[in-house]
Each structure stands twice: as structure tokens, then as C-alpha cells.
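Colleague: the sequence isn't on hand, but the structure is:
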């Protein structure tokens, strides 16, 4: 835009000279300049010409001074457009080298782009390459330079926070994330970084707040993070205060939280982990009756106490309604095995394998055969698992 205005001004000056120049040339007026004993006398035309020549000389001097300053400061942009084209080509070559995994060449190319007019993108690319070539020796320095460009400030900080997390420097990552502007804070990638940092620092209350504020941004990852948040909070209670405190915490949750399947799975899992399989069974059965979610299958398989009657009856009722569901036979087989009913376990696992091949069920059958001292048959099952 500025160049366009300059061109318009020069055109107006040119046409003005054509239209009114003859009047100035015919003018006999003179200009006198006196400075002490120094006297200058010239016509109006010669004064105008002198000013124009002086202006052109000043422009040339200014251009030369800028090039000299850039040369002294280490800039590669010594020859204007020609140098910028070389830097742009180097930047393109660096990206191309990265796409084929030639990071050594990419680093050589990207080094030719400094400082360059890339709004900091070349420094971020250099940081990514440095991670792969030099194990991140210069990552922090490169990203700190990228942050000085308004166009790349947020992206550089996001990349720096991710680097700190990778290095398990969670406090530094938290400081960087706090400095990111409000608009960028709404991005899903930033929310996930926040969740990783807060989870690593054990700040589960803040994790839950983040989840509540950014449920839409997280999409399908919400359930996984919600489950991890509850698991972290509940695990902390269980480890410090025991199973009774865990049960009290569950009872104190609002109804909406109790309906969240992620919370349900974590609660039952922690009860089982605390050795309270018998206490977990009726809770799991009631939850599974309300929602036949496949995520409950893994919990049923972990029940380990004599005669889990209620759980078995529920799974058997599901099998009657869906007799070709291999997953349900697998659940029944594992529950029976854990409770010591090896006859039912073998019958159920063979039916599961008949409907669908599953390595977990194959290993269970092999263990059952070993208990019967049928070691050759068990070895054949193991061999079949290895070949498949």
C-alpha cells in the first residue's frame, strides 16, 4: 500500500512537471543563501534541481547504511530481493527435507533462513528439527526467538510447553501455558497440554474444571480424560484414606457425576484394586443393568471371589438375549475361572473361541488345560497363538 502511494505521488510529480515546468523555467527569480561570509546565489530552476539531486543522494545513502548495518549484525539479507528469494528457497527446501525425514539437510537449509522475514515460522521449524537432530539442545533458545514475533508467539509457546512436558518439566510448562493469550487458550491442543500438566502435578480439581469448561473442544477425548481425572482423585483418596473413604466420596458425588460412565468404571476398578471384589460385584451389576456398555466387560473379568452369583446370572441373561456374542462368553469364562469353576470356564471359553478368535481367550484355555495336566494340548494352543 505504501509503495502504491509512493508511485502515485511520483506520477503526479512527473505530470505536474510537464504541465507547469515551463512556467518555472521562464521565471527569472533568484534564490540567495547567506551563511557568514559564504554566499550562494541560484535560479529557482537550479534550486529545484539541487533539491531533487540531494533527495536522491539521501535515499541512496539510507539504503547503503541499512545494508551495512544488516551486514554487521549478521543478517543474510544483504542484497534485498535477491537474498530474500534465496532465504525463501532455503525455507522451502528445509520443509521438503523434513517431509522425507532428511533432518540433517533440513537443519542446514533452515539455518540459511535466519533472521529472514518468515514471522518466526523458520525458528519454529528449526526448533522441531533440532529436537530430532540435537535432542533439543537449542529448542528453548529457538522458540524464545519465535515468541518475539506476534504472528508466531502463541504457536511458539504451545510448542515450548509441549517440549517441557516431554522433558517432565511440568512446572515450567505450566508457567508457559499461563502466558498464552486468552484466544489461544480455547484451542483443543492447548487444553490437552493443560490437562497433561495438571494431571502430572496431581491437581485433579483443576483438571475437572478444565474438562467442564472445554468438553466440546475435547470431543471424543473427553471420556478418557474424565475417567483419568476421577481415577486420579479417587486413587489419591484410596491410597491416603482407604476404601471406606472412597465409598463415602462416591456417595457424596452429585447424581449427574454418578451417572457418568467414566466415573462408574473408575470407582469399580478402584474397589477391585483395593481387594474388594466382593463389594464391587453388586455395584457393578446394578450399573451394568442400567447400561450394557462394553466397557463393563473388563471389570466383570477382574472379579475374583468365590461364587459371583449375581454377576454370572446377569451375563447369562445377556447371553440368552444375544447367543452369538463371543465377548459375553469370554466374560463368563473369565469370571468362572477366577471363582474356581473350571468346568464352566472351559465350556464358555471354547464357545467364545468358536465364535471369534481372541488371544486372551486362547491363553485362558491353555491355562485350563494345564490345570488338567494336558500339557501337550496347552502347548498346541500356545503355538497356535504365536503363529496367528
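Modeller: Received, thanks. Everything quoted here is computed from the prediction, not taken from an experiment.
Colleague: okay, CA-based contacts and neighbour counts for the rest of this
Modeller: Fine.
Colleague: contacts for stretch 205-222 next, please.
Modeller: Defining contact as C-alpha atoms under 8 Å, 6 or more residues apart in numbering, one finds that stretch 205-222 is touched by 186, 187, 188, 191, 192, 195, 198, 199, 225, 226, 229, 233.
Colleague: list the buried residues for it?
Modeller: Under the neighbour-count criterion of 16 or more other C-alpha atoms under 10 Å, stretch 205-222 has 207, 208, 210, 211, 214, 215, 217, 218, 222 buried.
Colleague: tell me which residues of whichever strand or helix holds residue 141 come out buried.
Modeller: Using DSSP states H and E, residue 141 maps to helix 139-146. Using 16+ other C-alpha under 10 Å as the test for burial, helix 139-146 gives 139, 140, 142, 143, 144, 145, 146.
Colleague: repeat that for stretch 334-352.
Modeller: Those would be 334-339, 342, 345-346, 348-352, for stretch 334-352 by 16+ other C-alpha under 10 Å.
Colleague: which residues touch it?
Modeller: With C-alpha under 8 Å, 6+ apart as the criterion, stretch 334-352 contacts 300-308, 312, 325-330, 332-333, 361, 364-365, 368.
Colleague: put this next to the first one:
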């Protein structure tokens, strides 16, 4: 209050002083411009100037205020639209995750222009359109995404490639993925889609060339990659003969197979499954000696019952030398049922029937198998050993019939049914009643 009072006193004193000056000498001002003349005192001009300045100042302030309010209104309206678009984006993504394709496409595509995540909107809407079987709409949305986000070419290209694969447009997918690989050679998703495309096209050669990069950049888990490598090179072996003419010689067939085999990665050269199939294909091509050499070399590197079994099925070769070689393996593998089966087959090639019979019986004793049972039963039939054949069937039928359904069977005097079997127990009681 004291300050306000002092200010009021100062204003009154200033007004009194100015009034006194005006009374003593008001002054004279004349302004003449063209046909207009303005006459006033100097104090009137000062007043007009002050009032004009104040009016101009407050007018500019008013315009600035109105302009600011308009900008705030525009920003508010823009933010309001963006907030709505972001909410619709969130709802659209939820619908996409829930498999509500129509709702997801409508929400995501409608909010794409104003959303902070426009690329996500376009990609999600394109996926929903693809699921709705609207390929043209999906392609249009992806093209719109590329126009608005040209730097996201790889992400958008991956979505396009997945669409091509799902539509079985494998050549288009391959061309697009090859372009993306040149742009981003280490991209694991690009590599995985290339793997899938080559598998669908059954282009095993190109897939084999791609696998080193898949391993280098860890595009697939190790166990899955190992299975893929084995399948790829196995398929290359299988298709090697199909590319030859029907009248090709055994030498040409063996050469085609060996080219594929020699191109195997080093860590697969001792794979038992691949080695066994390669040897079997060599036999089919008529290169039995080459198949035998391969099997012996593979078995020196790593013991494999699968390879041992195949050795016993070779149609030709030095059977005596083969039998001698197989006998030497018994020192390290005396209880190997597959080796015993192979020894029995080699003994039969040497026409040593009793030796073959002994090996077959030992194989069955170690591990009952249908092959050993069939070989021994065939031998006994040709030896006309009826008693031995009957004993063989009686001893092994239970082991070799495990896949049969459990059904009631007649009692055998040599093997009475156990008390725990309700069916057998009932039959026993019925027999006793009849007696």
C-alpha cells in the first residue's frame, strides 16, 4: 500500500508539472501532406503518439495471442488424431495376434497415415490381408509401406517374400530373396527363407551352396542345421542318377555319384547314413567293388551297424575275404547282433551252412530281429530241418510279434499260461471243469 501511495503521489506531481507546462506554452505543430493538413499543439502530438503506440502494441499482442491460440488448436487437433491412430494401432495389433484378420486390417490400415508406427501398421495390415486371401490388397499395402519408408526395404521385402511363398510363387520369392541377400548378406531371416524356398523347389545344389553361410551366420539352431545338411546331401545323392540318360553306363553313374560324394563337407564324409546310402546307390549303379571299398573305409573311421549290415547285402565281391575281414571285427564287437547277422550272410555266400546257422542263432540270441529270423528260417527250410524250424518259430514268435494286438491264444503244454493272465486262467478253469 505504501508503494502504491508513493506512486500515486508521483503521478499527481508529474501531471501537475505537465499541466503547468501546457498552460505556459502549449506549442504548435503543423503537418501538411498533399491535400491534408493537421494542426495541433506539441502536447497533443505527444498524446497522439503515446496513444497510437499503445494501440499498436496492444494490437500486435492481440494478434500474437490469437495466432498462438490457433497453433495450439491445430496442434491439439493433430495430437488428438495421432492419439486416436495410436490407439487403433494398438487395437489392430491385438486383433492381429488374436487372428481377427478383418478387424486387424481395418484398424491398422485406417490408422497408418497418422500413426507413429506407420511401418508397423502397413506390415500388419498386409499380413492380415494375406490371411484373408486378398493378395492384391496385401501387395498395395506393402507398396505403400515402401513409398513411405524406403529405408525399410529389407523388412518390407521379407514380408513380400513370405507372401510369395504362401502363394506358391516360388520363383518370384527366390528372385526377391536373392536381391535382399545381396543387400544384406548376413540377414538370418533372409537366409532362412532362402532355405525354405530351395527346399520347396527341390534345388538341392543351390541349397548345399547356401548352407555354409547358414552355418557361418547361425541362421538355424545347430541340431536343425545338422539334420538339414544330412537331408540336403542325401537328396543330392538320390537325384544324381536321375539327371543321367537312361542308357548311361555303370561308370558314368558311379562318376556322377562320386562327384556328389566328394563335394560333401568334411564333417559329413564319415556320416553313417550318407555312407550307407551312397554305397547302396553304387550297388544299384553296378559299382559293387567301389561300394565295398567305401564301406571298409567308413568302418575304419567309425563303427556303424548300418554299414555292417549293408556289407552283408552286397551282391558280389570276394566273399571269403569279406568273411575274414568281418571275423576280425568280432574281437572288438563280440555281442553286435548286426555283425553276427552279416557274418551269417557272408558264411552263406561261402556255402558254409552250419557256420551261417551258428551266426544267425547267435544274432537272434543277442537281439531278436525279423531279418535274422527270416534268414535262419529260410536256411532251415532249405536244409529240411523241420524240427529246428519248429523250435525256431516257437522260441522267437513272441519276440517278433510284439506289434500284434493282445488276443487270447490256446494253451501250450510246454509253456502254461501265467496265473496273472485272466484269459488264460479262465481257459484253464474251463478245461479243468470239462475234465
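Modeller: That came in fine, so what should we check first? All of these numbers come straight from a predicted model, not from anything done at the bench.
Colleague: picking up where we left off before, ok, the buried residues of stretch 334-352 of the first structure vs residue 84 of the first structure, which is closest?
Modeller: residue 352 (67.1 Å; C-alpha to C-alpha).
Colleague: still on that earlier bit, and the buried ones among the contacts of stretch 205-222 of the first structure, selectable in PyMOL?
Modeller: Buried members of these can be picked out in PyMOL with the line below, counting by 16+ other C-alpha under 10 Å:
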select buried, resi 188+191+192+195+198+199+225+226+229+233
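Colleague: what's the closest of the contacts of stretch 205-222 of the first structure to residue 321 of the first structure?
Modeller: When the contacts of stretch 205-222 of the first structure are compared against residue 321 of the first structure (criterion: C-alpha to C-alpha), the nearest one is residue 226, at 31.7 Å.
Colleague: wait, the closest one touches residue 262, no?
Modeller: Yes. With contact defined as C-alpha atoms under 8 Å, residue 226 of the first structure counts as touching residue 262 (6.4 Å).
Colleague: burial count for residue 263 of the second structure?
Modeller: Counted by other C-alpha atoms under 10 Å, the residues lying close to residue 263 of the second structure total 11.
Colleague: contacting residues for it?
Modeller: Residue 263 of the second structure neighbours (C-alpha under 8 Å, 6+ apart): none.
Colleague: ok, it to residue 216 of the second structure distance?
Modeller: According to C-alpha to C-alpha, to the nearest Å, residue 263 of the second structure and residue 216 of the second structure sit 18 Å apart.
Colleague: equivalent analysis for residue 324 of the second structure, please.
Modeller: For residue 324 of the second structure, the distance to residue 216 of the second structure equals 45 Å [C-alpha to C-alpha].
Colleague: equivalent analysis for residue 136 of the second structure, please.
Modeller: Applying C-alpha to C-alpha to residue 136 of the second structure and residue 216 of the second structure gives a distance of 37 Å.
Colleague: go on, residue 429 of the second structure?
Modeller: Counting by C-alpha to C-alpha, the gap from residue 429 of the second structure to residue 216 of the second structure is 72 Å.
Colleague: equivalent analysis for residue 258 of the second structure, please.
Modeller: For residue 258 of the second structure, the distance to residue 216 of the second structure - C-alpha to C-alpha - is 26 Å.
Colleague: kindly report the same for residue 91 of the second structure.
Modeller: Residue 91 of the second structure is 40 Å from residue 216 of the second structure, where distance means C-alpha to C-alpha.
Colleague: quick one: contacts for residue 119 of the second structure?
Modeller: By C-alpha under 8 Å, 6+ apart, the contact set of residue 119 of the second structure is 112, 145, 148, 149.
Colleague: sort out which of the residues you listed are buried, if you could.
Modeller: Looks like the contacts of residue 119 of the second structure have 112, 145 buried, using 16+ other C-alpha under 10 Å.
Colleague: mind listing which of the contacts of residue 119 of the second structure are in helices?
Modeller: Judged by DSSP state H, the subset of the contacts of residue 119 of the second structure located in helices is 145, 148.
Colleague: with distance to residue 241 of the second structure added, can I get the contacts of residue 119 of the second structure in a markdown table?
Modeller: Shown next, in a markdown table, are those (distance: C-alpha to C-alpha, whole Å):
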| residue | distance to residue 241 of the second structure |
| --- | --- |
| 112 | 54 |
| 145 | 47 |
| 148 | 51 |
| 149 | 49 |
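Colleague: out of the contacts of residue 119 of the second structure, who's nearest residue 182 of the second structure?
Modeller: Distances from residue 182 of the second structure to the contacts of residue 119 of the second structure, taken by C-alpha to C-alpha, are shortest for residue 149, at 19.7 Å.
Colleague: ok, the closest one - contacts?
Modeller: residue 119.
Colleague: how about 10 Å then?
Modeller: Contacts here follow C-alpha atoms under 10 Å, 6 or more residues apart in numbering; on that basis residue 149 of the second structure touches 118, 119, 143, 156.
Colleague: okay, and residue 32 of the second structure sits in which element?
Modeller: Element membership of residue 32 of the second structure [criterion: DSSP H and E] is strand 29-33.
Colleague: brain fart, residue 298 of the first structure
Modeller: Residue 298 of the first structure is part of helix 297-302, with elements assigned from DSSP H and E.
Colleague: surely residue 185 of the second structure meets residue 192?
Modeller: No. Using C-alpha atoms under 10 Å, residue 185 of the second structure is not in contact with residue 192; the gap is 11.9 Å.
Colleague: sorry, back to before: helices or strands up against the helix holding residue 141 of the first structure?
Modeller: helix 121-133, helix 153-166 (3 or more C-alpha pairs under 10 Å, 6 or more residues apart in numbering; DSSP states H and E).
Colleague: buried ones in the shortest one, by neighbour count?
Modeller: Which is helix 121-133 of the first structure. Buried, per 16+ other C-alpha under 10 Å, within helix 121-133 of the first structure: 121, 122, 123, 124, 125, 126, 127, 128, 129, 130.
Colleague: identify the spatial nearest neighbour of the fifth one, chain neighbours not counted.
Modeller: In other words, residue 125 of the first structure. Distances taken as C-alpha to C-alpha, 6 or more residues apart in numbering place residue 110 nearest to residue 125 of the first structure, at 7.6 Å, with adjacent residues excluded.
Colleague: so the one you found lies in a strand, does it not?
Modeller: No. Note on residue 110 of the first structure: no strand contains this position according to DSSP: H, G, I helix; E, B strand; the rest coil, which reports helix.
Colleague: against residue 130 of the first structure, how distant is it?
Modeller: On the measure of C-alpha to C-alpha, residue 110 of the first structure and residue 130 of the first structure end up 10 Å apart.
Colleague: go on, residue 56 of the first structure?
Modeller: The spacing between residue 56 of the first structure and residue 130 of the first structure, counted by C-alpha to C-alpha, is 46 Å.
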